[in-house]
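Novice: My questions are about this predicted structure, shown below with the sequence.
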Amino acid sequence: MTAKDVVFSKLSSWGTGPRKFFRKELLPVLADLRLAIVLLLAIAIFSISGTVIEQGQSAAFYQANYPEDPALFGFLTWKVLLFIGLDHVYRTWWFLSILILFGSSLTACTFTRQLPTLKSAQRWQYYEQEKQFKNLALSAEVKNVSLDHLKQTLESRRYLVFQEGNKLYARRGIIGRIGPIIVHASMLIILAGSIVGSMTGFIAQELVPSGKIFGIQNIIDAGPFSESQMPQDWAVKVNRFWIDYTPDGTIDQFYSDLSVVDREGQERDRQTIHVNKPLRYDGITFYQADWGIAGVKVRINRSPVLQLPMAQLDTGGKGRIWGTWVPTKTDLSEGVSLLAKDLQGTVLIYDNDGQLVSTVREGMSLDINGVTLYVDEVVGSTGLQIKADPGIPIVYAGFGLLMISVLMSYVSHSQIWGLQQGDRLYIGGKTNRAKVAFEREVVALLDQIESEQTIS
């Protein structure tokens, strides 16, 4: 043996070693049903936790809602939650690893069990001896019935029939063997869509005053490759935001009139959104999620219109109120405070001593501190939740295929053999499900061919 032969021999043995380990050791473990069940339960549990625990919030939010004393369930504090990554479950490396491992388990099961089962169902052979029929759970022997008659009867019952001499084989419902394979394929598609969404999607929140053009900046959760989904040549303008109120003063619905504009300010699309009716554009969805008061437009005597920002005040959990301060002297020595709690146009005015001076509505004026204060408009701001998830179409396609494949899996794969020996006809069959119904069908089949043979 030459040195070259020795080298190639070692390379060959090195290559077969990993393959042998994979086929003999690793593949059976991946294809184990118990492993798949454990992984599926883990995915379900962590998915539920991602639904129950608010995702993508600030550290202060979790500190306030998941304190160390008392800890939720005795152990779940904000430190544990952030350390494990339960604030962004679907993007953690361990959750994605579970998805990949579950997908590997499904793939291994498909190739080691489902595909061989399908191939076995497609392979068949004629029964040539009487004793072969006795091994079937369902078999019978009839006299004075021809094999041709049996063939015609089976074909009328939508069986695919093969005949060779005095032997016959028929089958129906091979799609039932294909169904489980497509079930696995559809689940793999769903997993792939989930991973794509986790890696490339993002969630953002913006609070935008009416009349402003904004880009997506306040991203609260994003995958490592989400940059590709960000708008490159367009932005969104909030033309107007308003709230419809019920007669008793409670909020009925939020509305935002939004326009998608390009770099030159040309409008590409325009829609009015509200809760449960988002704006979808270029793979990004804008949901109506919140609201606020951005500012108030005022005039002092004959001054131009001034839009003063209003800030949300701390009320100790007793409702939401926004306020601002308006100077009534040029040296800022005197002024009034303006408070508003909604967009119905009512503004409360307080003096420097904190005493309520008056209540005015939009379009009204008030003489105070030697000036005339006009309140023109309370400007609202829309709270938008912005989401991009390129994996959603893939997930929907997977679920659609899953529903079809589950129906396919319920189709019974039935097989019938026949053997003609003189005036005796041996008939036997088996099925993989609905065995009682199949037994009744075979009995009805025998009754049919015997009655038809008697008549003829």
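Specialist: Okay, I see it.
Novice: rest of the way, CA atoms for contacts and neighbours
Specialist: Fine.
Novice: Report the buried residues of the strand or helix carrying Y426.
Specialist: Element membership of Y426, judged by DSSP states H and E, is strand 424-431. For strand 424-431, a neighbour-count test (16 or more other C-alpha atoms under 10 Å) marks 425-431 as buried.
Novice: Just checking the distance from that strand to the centre of its chain.
Specialist: Here strand 424-431 is found 48 Å from its chain centre; the criterion is C-alpha atoms, centre = their mean, to the nearest Å.
Novice: C-terminal to it, what's the next element?
Specialist: For strand 424-431, the succeeding helix or strand toward the C-terminus, using DSSP H and E, is helix 435-455.
Novice: Show me what that next one is packed against.
Specialist: For helix 435-455, the contact count by 3 or more C-alpha pairs under 8 Å, 6 or more residues apart in numbering; DSSP states H and E identifies helix 147-156, strand 424-431 as packing neighbours.
Novice: quick one on the thing from earlier: and which of the buried residues of strand 424-431 is nearest to M199?
Specialist: Ranked by distance to M199 (C-alpha to C-alpha), the buried residues of strand 424-431 are led by T431 at 44.6 Å.
Novice: want to compare, so here's the second one:
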Amino acid sequence: MDKVKCECGFLNPHGTIVCESCGKPLTENDNDKKLLNMRYEGVARRSQTYTTTFIDKIWMFFSSVKVGIWIIVLLLVSSAVGTIYPQEMYIPPTVNPAVYYADEYGFTGEMYYQLGFHNLYGSWWYMLLIAGLGVSIFIASLDRFVPLYRALKNQRVTRHSNFMKRQRVYGTSKVDDIDDTFEQVKQKLTEKKYKISEENGNLVAEKGRFARWGPYVNHIGLIIFLIGCMLRYFPGMYIDEHVWIREDEIEVVPGTGSQYFVKNEEFLVELYDEDDEIFADAIQRAGAPVVKTYQTDAILYEREDTGTVGLEGDLKEIDHHEIRVNEPMKFDGFALYQVDYKLNELNTMSFTLENKETSETFGRMDIDLLDPQPEYDLGDGYRVELTQYFADYYLNEANVPSTRSKIPDNPVFIFKMFTPETPEGEVSFVGIRQNLEPLGENQYKMTFIDVDTKHVTALAVRKDNTLGFLIAGGIIFMIGLVQGSYWAHRRVWLQRINGEVWVAGHTNKNYFALRKDIDYAIEGTGISSPVDQVEEEEKAQKAEKDQNTSDVKE
């Protein structure tokens, strides 16, 4: 678009309200007494100037403060809804979330899961809102920062008379010696740490311009913080997972790409002594033993080559650590924290095949509850097939045997027993304290012999490469907050116009402090104190209102 030429000769971008150089209003006549809107120095913003193309409309949309506020409201509302039911990370790790929320909370729980509130901070639409907020902050800041910076950079010392008259703080005076008066004012303003610029016998005193950039520094900090939040969902940047490890077993460390493995060499639990006088009352109130500490004696391995994963020959021990609460094992940016445990989890159950009539037993079956075999040969023609296995048995809604998880909390087996006397096989339904014969009376039965248990430890795997972004964003945000809150951008113009001294002042906040600075600078110079035109207008309106009230009473 064509630029707008001011009478001072400066070419302003299309849409400029106040000349960036001399300050003359470009869209109003010189007789207008309305105070100038100095929020952005009256400059042209792209969002208010270019409005025709598709890109212009996108820019207009995201540069709107209302749009940014609505995105924040949506984020706050969705975050609040996300606290109604527990997030997926806080439900039992062995259950299926799709089933858990429906079973625990009914229809609302199912909707909660379907809409993604169970994993709110990782859902695509929540990430989209955060991205939208970041784009809105960036565009809104750029839309205002660039023209404001340009206007402050281009401003001249000598300003148009209409610019002076339409400042909030304004006044005119006649003095005997203008040169001496200006020198005195200049010296006092310098004492107040103002930066003085002079042109054609006029001067402008300015300080605290850096305060104008406080909100934009805020926005930079927010954008960096939001980038850090979004980076948490990029592979390898942020890991917060759990791994359950049974004693004497090795598991891959989640998030390491099968590079690191950890072994639970031993799990220990220490209880408070019930005879200890200090803790006796607390233990009695609890009604159960109180855990003092629990720890995992862990060994960390690193895979040496790309051979078969899981073979100890391919693993190299690199660390041994006693992991306790708040005493993690740290390596390569990862940390393993002790978060939970389970004592005496079923590991192996042993059975024998028994003749019900003679009580004679045949062989022994040691069933690994985590990896049972489909068939067990007991010798001499005796064998048992494991036709079905339910690690955590229950009857589902259709009244059909099923399992809640792979954890052997309630193991149930359906065996088919083959013997020389029963070559067709007999079916037995065996569980804890139950031994049923669903297809009729059998000649043989499965008899429980022994059980082996193991302690299980739960380790939280943490890695956070986004923490630097979050800390940097927070620090920059606070710097911008202090910068914009505790300082103000103040300007004082003194000009010689028609043999008089014109004084005008502007600040982005706290006009009372600005007037105090001006009064200090002109004290004893013969220049009368400029008035606050907003206060004068309010006084006039109040006086008119009082007069009208008095006339009505009369």
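Specialist: Everything's here; your move. Given the structure is predicted, the values throughout are model-derived calculations rather than measurements.
Novice: How close are the two chains, by TM-score?
Specialist: Once the chains are laid over each other, their TM-score by TM-score structural alignment, normalised by the length of structure 1 reads 0.66; 359 aligned residues with a C-alpha RMSD of 4.1 Å.
Novice: hang on, the earlier thing: for I404 of structure 1, find the nearest of the helices and strands packed on helix 435-455 of structure 1.
Specialist: With C-alpha to C-alpha as the yardstick, what comes closest out of these is strand 424-431 (21.5 Å).
Novice: and the closest one with helix 147-156, angle?
Specialist: For strand 424-431 of structure 1 against helix 147-156, the angle by axes from the mean of the first three to the mean of the last three C-alpha atoms, to 10 degrees is 30 degrees.
Novice: Now do the helices in structure 1.
Specialist: All helices of structure 1, identified by DSSP state H, fall at 3-21, 27-30, 33-52, 59-65, 78-84, 93-109, 115-122, 130-134, 147-156, 175-200, 392-409, 435-455.
Novice: Figure out which of those helices is closest to G283 of structure 1.
Specialist: Checking those against G283 of structure 1 by C-alpha to C-alpha gives helix 392-409 as the closest, at 10.0 Å.
Novice: So for that closest one, what gets flagged as buried?
Specialist: By neighbour count on 16+ other C-alpha under 10 Å, the buried set for helix 392-409 of structure 1 is 392, 394-395, 398-399, 401-402, 405, 408-409.
Novice: Next, the mean deviation of that helix compared to structure 2.
Specialist: Compared with structure 2 after fitting, helix 392-409 of structure 1 deviates on average by 1.7 Å (mean C-alpha distance after the TM-score superposition for structure 1).
Novice: what does that helix correspond to over in structure 2?
Specialist: Using TM-score structural alignment, helix 392-409 of structure 1 corresponds to residues 467-484 of structure 2.
Novice: Give me the contact list for that stretch.
Specialist: 210-229 (C-alpha atoms under 8 Å, 6 or more residues apart in numbering).
Novice: Buried ones among these?
Specialist: Neighbour counting with 16+ other C-alpha under 10 Å marks 211-229 as buried within those.
Novice: Would you mind measuring from the aligned partner of W234 of structure 1 in structure 2 to D319 of structure 2?
Specialist: With TM-score structural alignment as the matching criterion, the partner of W234 of structure 1 in structure 2 is Y260. Computed with C-alpha to C-alpha, to the nearest Å, the distance linking Y260 of structure 2 and D319 of structure 2 is 11 Å.
Novice: Over to A543 of structure 2?
Specialist: For A543 of structure 2, the distance to D319 of structure 2 - C-alpha to C-alpha - is 84 Å.
Novice: again with P408 of structure 2
Specialist: Applying C-alpha to C-alpha, the value for P408 of structure 2 to D319 of structure 2 is 31 Å.
Novice: Pick out whichever of the two has more residues nearby.
Specialist: When P408 of structure 2 and D319 are compared for neighbours, P408 comes out ahead with 19 against 14, by other C-alpha atoms under 10 Å.
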